[in-house]
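Enquirer: Would you be able to build a 3D model of this:
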Amino acid sequence: MDKNIFPYFKDIEIKDRELFNIFFLEFQPEASEYTFTNLFIWRKHYRFKWSIYRDWLLIISDKDNGSCHAFQPIGPTPRKEAVLMLLEWLKEEKKQNLPAIHRCEKKIVEELLNVKNIIIEPVREHFDYVYLKEDLIRLEGNKYRSKRNRINKLSRFYDFKYEELIPTYIEEALKVQEKWCKQKKCEDDISLNDEWDAVKEALFNFHSLELKGGVILIENKVVAFTLAEMLNKHTGVIHIEKADPDIPGLYSLINQKFCESGLKEALFINREQDLGIPGLREAKLSYYPHHFVEKFNVGLYNA
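Expert: Alright, predicted model coming up:
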């Protein structure tokens, strides 16, 4: 039997990108998790695996410690059958005491509201922040004054230029990440160390993943970079954004410049979640999101 037909799951490989994108392009996800890039660069941390059940793409996080949960099935509506099957499989085959599907979008949760033995919980720390791209470019009004001030101050002290991220800049972008990690002591923080691995995966596979990106150059040296792609036909998603921590204002600058030049077809920009980190939440709220992509955990109780 094929190793990628349910109940068999296989590891995610770069060659799977075309198949995943067939599902994502047809069914237009809203949550930032549902891009091949995100799943691929985080595959080692989450131990992502995938399978096909009828018309649905199934994704699980199958960790070495015995913990296993799923992501929402990607495929045609209604998806209730796939959700219930997956929860039962997690219970019976993976021996999960609390079988659950994480990072579910609201539209799939609405299919499950009257289903017996299902518990649905919103997870605020995983809500995606979505902005009007034009707001991030113009930075108009009093609410964006601090952003404009940071950019103006940087402009007074530095002669910078913005350019599209091309393979020539990959090595220098890695150095920016290394400097950032050194200051943040990534080696002492498991989550930051895993993020460092994800950044390297994205940069090393920049061409194969067909990512878009931008860099800020000062004295012809990369001091900030961003990596992004289209999430759905209306929304771009920023996967990675890093800057030299010794130069204030770079994050505001590269965010603005990339929105001006990259992902021209996007109306909205998804800047992903805050993970419950207070400083990150404050930073994302300071850009005044247009809306959130709510995400939920769906569990099977009395399992």
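Enquirer: CA only for contacts and neighbour counts going forward, please
Expert: OK.
Enquirer: where's residue 140, which helix or strand?
Expert: According to DSSP states H and E, residue 140 maps onto no helix or strand at all.
Enquirer: Give the burial count for it, as a bare number.
Expert: Residues within reach of residue 140, counting by other C-alpha atoms under 10 Å, total 13.
Enquirer: and if you look at residue 245?
Expert: Residues near residue 245, counting by other C-alpha under 10 Å: 18.
Enquirer: go on, the one 3 residues further on?
Expert: Using other C-alpha under 10 Å as the criterion, residue 248 is surrounded by 14 other residues.
Enquirer: another one to check against the first:
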Amino acid sequence: MLCQEDFKPVTLADREFFERHYALYPQAHSSNTFTNMVCWNHFTPYRYAYVNGNIIISCTTEGVTRFHPPIGPRDPVLMRELIRLALDMSDDTPLVFIDPETARWMQELEPGLVLVPDRNNFEYVYRASELAELPGKKYQKIRSHLNRFRKNCLNITEPITSENLEEVRELLRKWHDWKGCEKNLVLTHEIEAALYAVEHFTELLLRGLLIRVDSEVSAISLFERLNADTALIHFEKGLPDCEGIYKAINADTAAVLAREVEYINRESDLGIGGLREAKMRYHPHHLVEVYSLKR
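Expert: Predicted structure coming up:
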């Protein structure tokens, strides 16, 4: 019988275990990625159990523990045990980040379950070539801002390497001060997560780009391969040195990734109005939908 004692903390030492499992069961949403879990462990401690060839992830935020559905071969007994455990331990939303196929399977198993779309955690996926080339009228305004940046700012783009990681850290510290993150806990935790990613850049097998404006690092992106045809952007930050710098780091990152993958996942908008509008302006190819179980 699945129980709380079956779960242990996700640590940096677990990377190869998760990599092997996700090679068999590729992920489309960022919520289960190893990088996300270890980078956000300071805010949302992650734990996992390995049962009957399935990984089950739990996360605890502000004292509330929720569970992700099993990742592995379909196991009706295990799913029912997880639902029971989640209902015993959690709040009104005990199971989260359920992909549509798993949601349908759960409702076949237990027709009385209430599964609802979690729109705030739908993730935006774009064609890499479109983000790189910005073709046609629908991208005209973005191209205009980008061209203005290229014209007005002396800039150069280069890969993030061990030699410039300290400059990346300095940019994140400047961004923290510029945004007044000490007054916003969410942004504070985000910068902590990004700094962890930079600190463990090599161990996490991350990649990245930076843009220098007048030789100073003014924008960065950190990314990795999510699955066979999709890359995932974990962090993207820019300083207000020059208008259009976010459009530049977006386009430069896409230009690199378009040679390798068809799609780029730029994660969710978390229900933030301005962020949702900004993501929609880039015309996503599709959204990665997720559902939540309601009590």
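Enquirer: counterpart of residue 150 of the second structure in the first structure?
Expert: Per TM-score structural alignment, the equivalent position to residue 150 of the second structure in the first structure is residue 155.
Enquirer: Surely its match is in a helix?
Expert: Yes. Under DSSP: H, G, I helix; E, B strand; the rest coil, residue 155 of the first structure sits within a helix.
Enquirer: Could you tell me which residues make contact with the spatially most central residue of the first structure?
Expert: Centroid check for the first structure by C-alpha atoms, centre = their mean gives residue 32 as the closest residue, at 4.3 Å. Contact partners of residue 32 of the first structure, counting by C-alpha atoms under 8 Å, 6 or more residues apart in numbering, are 38, 128, 231, 237, 270, 272.
Enquirer: of the residues you listed, closest to residue 87 of the first structure?
Expert: Distance to residue 87 of the first structure, by C-alpha to C-alpha, is smallest for residue 38 among the contacts of residue 32 of the first structure, at 23.2 Å.
Enquirer: Quick one: map the residue nearest to the centre of the first structure onto the second structure.
Expert: Using TM-score structural alignment, residue 32 of the first structure pairs with residue 30 in the second structure.
Enquirer: And residue 58 of the first structure, by the same measure?
Expert: So residue 58 of the first structure corresponds to residue 56, using TM-score structural alignment.
Enquirer: How about its match, nearest residue that isn't a chain neighbour?
Expert: residue 70 (4.7 Å; C-alpha to C-alpha, 6 or more residues apart in numbering).
Enquirer: looking at this, residue 38 of the first structure is in a strand?
Expert: No. Using three-state DSSP, the assignment for residue 38 of the first structure is helix, not a strand.
Enquirer: how about the helices in the second structure?
Expert: Listed in chain order, the helices of the second structure (DSSP state H) span 15-24, 34-39, 76-89, 100-109, 128-133, 140-152, 165-179, 185-199, 245-257, 273-281.
Enquirer: distance of residue 67 of the second structure from residue 134 of the second structure?
Expert: Residue 67 of the second structure sits 39 Å away from residue 134 of the second structure, taking C-alpha to C-alpha, to the nearest Å as the criterion.
Enquirer: Which of these two has more residues huddled nearby?
Expert: A count of neighbours by other C-alpha under 10 Å puts residue 67 above the other of residue 67 of the second structure and residue 134, at 28 against 18.
Enquirer: wait, isn't the more buried one in contact with residue 58?
Expert: Yes. Residue 67 of the second structure is within contact range of residue 58, at 4.3 Å (criterion: C-alpha atoms under 8 Å).
Enquirer: which one in the second structure is aligned with residue 295 of the first structure?
Expert: Aligned by TM-score structural alignment, residue 295 of the first structure pairs with residue 290 of the second structure.
Enquirer: count of neighbours near that match?
Expert: Counted with other C-alpha under 10 Å, residue 290 of the second structure comes out at 23.
Enquirer: Let me see the contact set for it.
Expert: 96, 97, 98, 99, 100, 117, 118, 119, 121, 122.
Enquirer: Residue 82 of the second structure maps to what in the first structure?
Expert: By TM-score structural alignment, residue 82 of the second structure lines up with residue 86.
Enquirer: try residue 100 of the second structure
Expert: Checking TM-score structural alignment: residue 100 of the second structure goes with residue 106.
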